[in-house]
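# Test case, fold it:
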Amino acid sequence: MLSRTADHLFWMSRYVERAENIARMLDVNNRMSLLPQKTQDVERQWRAALDTMGLLELYRLTGKPHQPSAVMHFMVLDRDNPSSIVSCLRAARENAHAVRGTLTSELWETINATWIAMRSFTAAGLEGDGASEFFEWVKFRSHLSRGVSVGTMMRDEAMHFMRLGTFLERADSTARLLDVKFHELGVSNRRDEAAEYYQWSALLHSVSAFEIYRRVYRDVITPAKVAELLVLHRDMPRSLAHCTEEVYELLLKVANQRSAETERRAGELAASLRFGRVDDVFEEGLHEYLTGFIDKVGDLGNRISNDFLVPLT
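Model (predicted):
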């Protein structure tokens, strides 16, 4: 496969996944901001969300306050923000259009229809219950895109690069979401039991893991078990362990003469999660562990670009 084609497929999937993950993070932040709390606590939550996505400095340049409505507009509709949902869906559509002949007509139409519908959304649609409905729509369109790709695309290199982009992006996003939310919801910041339960359950809902948590642990929600589920549980679709295992397996399928070191690093990372223990993670420090993981995922992304795609400049 031509590196240019692989590059478009890889980034098409990454941008669709990124739009979904941003919607998930904004949704959980929006829900938490509705809890009774001080104004400065709400602003801190939204500032932390921007920081975890690496957008805090860019947002400061806008001069807007860290209020829910302002941050949501920046993260949803601001076309000058390259990581806003509208920018991600536009980039996904542009990448899909560049390789339209490689995609099935059903997949192209799904991605194109998502972008057409996205252009009609306005700031007024994010008010009240509209925000939650919009975030659900973004997640649904992302699910639909993946479902159509699985149901209509051949299991060839095109599909492998699409899935590679999806799982690499998902691993990075889950780690970032887990990091910022554990900082916000840490034991030292506990309030009352009801609020604490709502906050942890909102985090699990944000990664579609609430029902899975109940099935696996059949117990009250505790920080250590949430971390174990989202970091080390291989059967959890959005866990770090599952995502890195998928990345490693996909790299083996598209391997070339230059990718041996990339495969080794991906396999090493997947193995460390497969055989890791949550006690060791907390002994190192969850923030330090997740920061190191994000750096390793970033390194894998750069290596994949150099080995298979159009090298980053």
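# Only C-alpha atoms from now on, for both contacts and neighbour counts.
Fine.
# Tell me which other helices or strands the longest helix belonging to the chain touches.
When the chain is parsed with DSSP state H, its longest helix is helix 3-33. Contacts defined by 3 or more CA pairs under 8 Å, 6 or more residues apart in numbering; DSSP states H and E place helix 3-33 against helix 39-52, helix 68-76, helix 85-98, helix 130-152, helix 157-184, helix 193-206.
# Can you check what angle separates the longest one from helix 130-152?
Angle between the axes of helix 157-184 and helix 130-152 is 150 degrees (criterion: axes from the mean of the first three to the mean of the last three CA atoms, to 10 degrees).
# can you give me the offset of helix 157-184 from its chain's centre?
Here helix 157-184 is found 5 Å from its chain centre; the criterion is CA atoms, centre = their mean, to the nearest Å.
# got the buried residues for it?
Within helix 157-184, the residues that qualify as buried are 158-184, counting by 16 or more other CA atoms under 10 Å.
# same question, stretch 221-237
Within stretch 221-237, the residues scored as buried using 16+ other CA under 10 Å are 221, 225-234, 236-237.
# And these, which is closest to Gly147?
Among the buried residues of stretch 221-237, Pro237 lies closest to Gly147 (CA to CA), at 14.6 Å.
# and the closest one, helix, strand or coil?
Assigned by DSSP: H, G, I helix; E, B strand; the rest coil, the conformation of Pro237 is coil.
# For the residue nearest to it when sequence neighbours are not counted, give me its contacts.
In this structure, Pro237 finds its nearest non-sequential neighbour in Cys243, 7.4 Å apart by CA to CA, 6 or more residues apart in numbering. Residues in contact with Cys243 (CA atoms under 8 Å, 6 or more residues apart in numbering) are 167-168, 170-171, 237.
# One more sequence to fold, the one below, so I can look at both together:
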Amino acid sequence: MLSRTAENLFWFSRYIERADATVRLLEVGYRVSILPNTDKGYRNEWEAIIESIGSKDEFIAKNKAFNRKNIEYFLLFDEGNPSSVINCFSKARENIRIARTAVTLEVWNAINTSFFEFSTYGNARYNTKNLLEIIDIVKRQVNTIRGTIVNTQLLNDGFDFLTIGTYFERADFTARLIDVKYYILLPSSDYIGSANDQFQWGMLLRSISSYRAYNWAYGTNEYSYSRIIDLLILNVDCPRSLAYSVGKISEHFRSLVNYYNQSSKAHNQAKELFKKLKTQTPDQISEYGLHEFLKSFLEQIDDLYDCLNHKYFRGIQ
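Model (predicted):
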């Protein structure tokens, strides 16, 4: 496969996953915002969301206030925001157009339909009262695209790059989401275990479709810090966890190594990171510091992307 085609497939999947992640963040913001304000702790969950995705400077340059209306538009329809949902669908469509011969007709039709449906909704029908409706629309569109990929694509190197792109973005998002909940929304350790803390964890789990998984894994709906760390960071059976995502990345790097019959630094690094995640415990992460752990993890994901980029997209090593 040409390096450019591989890169297009990778970024197509990343942008689709990013669109999904963006609306899930919006859902967290909305759910948390309906909590009664006790005047204790961090109340601007909308600012926290912008901060978590690294777009605070861009947002401030265009808006005077961190309120729901401004942030919804910025994250959903602002064409000047590279990570807005409309831009994610547009960039995904452009990447797959360039790599058109590497995907099935069904995949091409799925992204086209999603792009035009979302564009029409934004231009003609959206208002802030419909946030939950549009969140459901984007989730459904993304799930349709994913399902079409799984059910129609040949399981070759192209499929590997598609899958790697998905899990790179998912690992990045899950880490940022945990961080915005724990490090930003709660002002100090005094609030851990409070009613607000429990509510926020519940909304976070619902937003990433892991609410029922938590109950199955631990037999309770009472949230504890250590169980949340275990489920969303270390649990290899949870599709949204960091360990699961890195495991999938490692698995498909191994597939590429076998397919091309060439060793890969990217595969070795992914394998090593997966091994570390499998051998750590919630207590070890707590002792190290959750925020510091997540920051380090995101840096390792960035390093892993550099290896991928050099090996498969630039042919440097």
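# In helices, which of the buried residues of stretch 221-237 of the first structure appear?
Filtering those for helices - DSSP H - leaves 225-232.
# distance of the aligned partner of Glu261 of the first structure in the second structure from Phe274 of the second structure?
Here Glu261 of the first structure is matched to Lys265 in the second structure, going by TM-score structural alignment. Separation of Lys265 of the second structure from Phe274 of the second structure (CA to CA, to the nearest Å): 14 Å.
# which one of those two has more residues nearby?
Neighbour count, other CA atoms under 10 Å: between Lys265 of the second structure and Phe274, Phe274 has more, with 22 against 15.
# Which residue comes closest to the match of Glu261 of the first structure once chain neighbours are left out?
What sits nearest to Lys265 of the second structure in space, not counting adjacent residues and going by CA to CA, 6+ apart, is Cys307, at 6.4 Å.
# for Arg176 of the first structure, same thing?
With CA to CA, 6+ apart, the residue lying closest to Arg176 of the first structure is Thr52, at 5.8 Å.
# Can you report how many residues lie near the one you found?
By other CA under 10 Å, the residues close to Thr52 of the first structure number 18.
# Touching, it and Val180? I think so.
Yes. Counting by CA atoms under 8 Å, Thr52 of the first structure does reach Val180; the two are 6.3 Å apart.
# In the second structure, what residue corresponds to Arg170 of the first structure?
Correspondence of Arg170 of the first structure to the second structure, assessed by TM-score structural alignment: Arg170.
# circling back: of the helices and strands packed on helix 3-33 of the first structure, which approaches Ser105 of the first structure most closely?
Closest approach to Ser105 of the first structure among those (CA to CA): helix 130-152, 9.0 Å.
# Just the angle for the closest one relative to helix 85-98, thanks.
Going by the same axes, to 10 degrees, helix 130-152 of the first structure makes 20 degrees with helix 85-98.
# For helix 130-152 of the first structure, give me every contacting residue.
For helix 130-152 of the first structure, contacts defined as CA under 8 Å, 6+ apart pick out 16-17, 19-20, 23-24, 26-27, 104, 106-107, 110-111, 114, 125-126, 159.
# For that helix, what is the distance to the chain centroid?
14 Å.
# Can you give me the buried ones in that helix?
Neighbour-count burial for helix 130-152 of the first structure flags 131-132, 134-139, 141-142, 144-146, 148-149 (criterion: 16+ other CA under 10 Å).
# what do you get for stretch 26-44 of the second structure?
Residues of stretch 26-44 of the second structure classed as buried: 26-33, 43-44 (neighbour count, 16+ other CA under 10 Å).
# between the helices and strands packed on helix 3-33 of the first structure, which gets nearest to Glu283 of the first structure?
Taking these one by one with CA to CA, helix 157-184 is closest: 15.1 Å.
# ok so, going back, average gap between the longest helix of the first structure and the second structure?
Mean deviation of helix 3-33 of the first structure relative to the second structure after superposition (mean CA distance after the TM-score superposition for the first structure): 0.6 Å.
# Run the angle between that helix and helix 157-184 for me.
Orientation check (the same axes, to 10 degrees): helix 3-33 of the first structure against helix 157-184 gives 30 degrees.
# Just want the angle from helix 3-33 of the first structure to helix 39-52.
Compare the direction of helix 3-33 of the first structure with that of helix 39-52 by the same axes, to 10 degrees and you get 170 degrees.
# Over which residues of the second structure does helix 3-33 of the first structure lie when aligned?
On the basis of TM-score structural alignment, helix 3-33 of the first structure is assigned to residues 3-33 in the second structure.
# Now do the matching stretch: distance to the chain's middle.
Its chain's C-alpha centre lies 6 Å from the corresponding centre of stretch 3-33 of the second structure when counted by CA atoms, centre = their mean.
# Could you name the specific helix or strand carrying the aligned partner of Gly292 of the first structure in the second structure?
In the second structure, Gly292 of the first structure lines up with Ser296, judged by TM-score structural alignment. Assigning secondary structure by DSSP states H and E places Ser296 of the second structure in helix 290-308.
# Return the mean post-superposition distance for that helix against the first structure.
Mean deviation for helix 290-308 of the second structure: 0.6 Å (mean CA distance after the TM-score superposition for the first structure).
# what's that helix packed up against?
Using 3+ CA pairs under 8 Å, 6+ apart, helix 290-308 of the second structure sits against helix 157-179, helix 265-279.
# rerun that using 10 Å as the cut-off
With contacts taken as 3 or more CA pairs under 10 Å, 6 or more residues apart in numbering; DSSP states H and E, helix 290-308 of the second structure sits against helix 157-179, helix 242-260, helix 265-279, helix 282-288.
# could these go into JSON lines alongside distance to Ala6 of the second structure?
JSON lines is the format used below for these (distance: least, CA to CA, whole Å):
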{"stretch": "helix 157-179", "distance to Ala6 of the second structure": "6"}
{"stretch": "helix 242-260", "distance to Ala6 of the second structure": "11"}
{"stretch": "helix 265-279", "distance to Ala6 of the second structure": "15"}
{"stretch": "helix 282-288", "distance to Ala6 of the second structure": "35"}
